[in-house]
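A.B. asks: attaching a predicted model along with its sequence, questions to come.
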Amino acid sequence: MTLPPFHLAFPVDDLAAARRFYGGLLGCPEGRSADHWVDFDLHGHQIVAHLAPDAAPRRATNPVDGDEVPVPHFVLVLAMDEWKALAERLRN
């Protein structure tokens, strides 16, 4: 099943740290960028880290299937082989 790509923009307080996490650790190729934002390709989806140092982090959760899930959050659905490869890269 092929899903259309999504675009998600979110605040960060440190673009260099966002680049290390999304680009370095998760392996998301970097796309366009400016002084206050950077695009990443998250398995064909565009996520954008926007510099917003004064954005208050949310600490809310909601119960889902018996677990407390943080709000906001986003999820990436991967094929099992892609999931295993990502998990291995994160362990090393």
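C.D. replies: Cool, the structure landed.
A.B. asks: CA atoms for contacts and neighbours, from now on please.
C.D. replies: Will do.
A.B. asks: just say helix, strand or coil for Pro63.
C.D. replies: The three-state label given to Pro63 by DSSP: H, G, I helix; E, B strand; the rest coil is strand.
A.B. asks: tell me how far the closest residue in space to it that isn't next to it in sequence lies from Val77.
C.D. replies: Sequence neighbours aside, Val69 is the residue nearest to Pro63 in space, at 6.0 Å (criterion: C-alpha to C-alpha, 6 or more residues apart in numbering). Using C-alpha to C-alpha, to the nearest Å, one obtains 17 Å as the distance from Val69 to Val77.
A.B. asks: one more structure, for comparison:
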Amino acid sequence: MSLQPFHLAIPVHDLAQARQFYSEVFGLEEGRSSDQWVDFNFYGHQLVIHEHPRTPAQEQAHTNPVDGHDVPVPHFGVILTWSQWEDLAERLRSFRTEFVIEPYVRFKGEVGEQATMFLLDPCGNALEFKAFKDPAQLFAS
């Protein structure tokens, strides 16, 4: 299956702070920009941060229980290889990132075993990064 890049535009109430976070903490390459928005290469996908007043979801995230943790909803992110995930976890820790859910492996020994971590950007958008022990299990039931 050949995947096409997705495009995701998210609201940020502090464009300068969010721009610094995505470029420095994640090391993402910038694309086009204006005074109100910035494009980033988000692991081969197009992430656009748009200046926008704080949203209710950014002020107080809703959560759902998953594997004993309160997962913030809404959230977005990408599925990485295991080594990419480990490298990102290390990079985020080096920036003293405050995690909503610390990097860990969930569903150990089960179908869908995966490494995951959750964090918030400076504007309260929740992000999840994960890697599957067996990538073929991505859509397993």
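C.D. replies: Received, thanks. These numbers were taken from a predicted model, which means no experiment stands behind them.
A.B. asks: looking at Val69 and Val77 of the first structure now, which is surrounded by more residues?
C.D. replies: A direct count of neighbours by other C-alpha atoms under 10 Å for Val69 of the first structure and Val77 places Val69 higher, at 13 against 8.
A.B. asks: pretty sure the more buried one belongs to a strand, no?
C.D. replies: Yes: under three-state DSSP, Val69 of the first structure falls within a strand.
A.B. asks: wait, it sits on Val75?
C.D. replies: No: taking C-alpha atoms under 8 Å as the definition, Val69 of the first structure is not a contact partner of Val75, at 11.4 Å.
A.B. asks: how about the longest helix along the second structure: buried residues?
C.D. replies: Identified as the longest helix of the second structure according to DSSP state H is helix 82-94. Of all the residues in helix 82-94 of the second structure, those buried under the rule 16 or more other C-alpha atoms under 10 Å are Trp82, Trp85, Glu86, Leu88, Ala89, Leu92.
A.B. asks: including distance to Ala18 of the second structure, could those go into TSV?
C.D. replies: TSV is the format used below for these (distance: C-alpha to C-alpha, whole Å):
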residue	distance to Ala18 of the second structure
Trp82	26
Trp85	22
Glu86	23
Leu88	18
Ala89	19
Leu92	15
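A.B. asks: and those, which two are the farthest apart?
C.D. replies: Trp82 and Leu92 (15.4 Å; C-alpha to C-alpha).
A.B. asks: where do the strands sit along the first structure?
C.D. replies: Taking DSSP state E, the strands of the first structure run over residues 7-12, 30-34, 37-42, 45-51, 60-64, 67-71.
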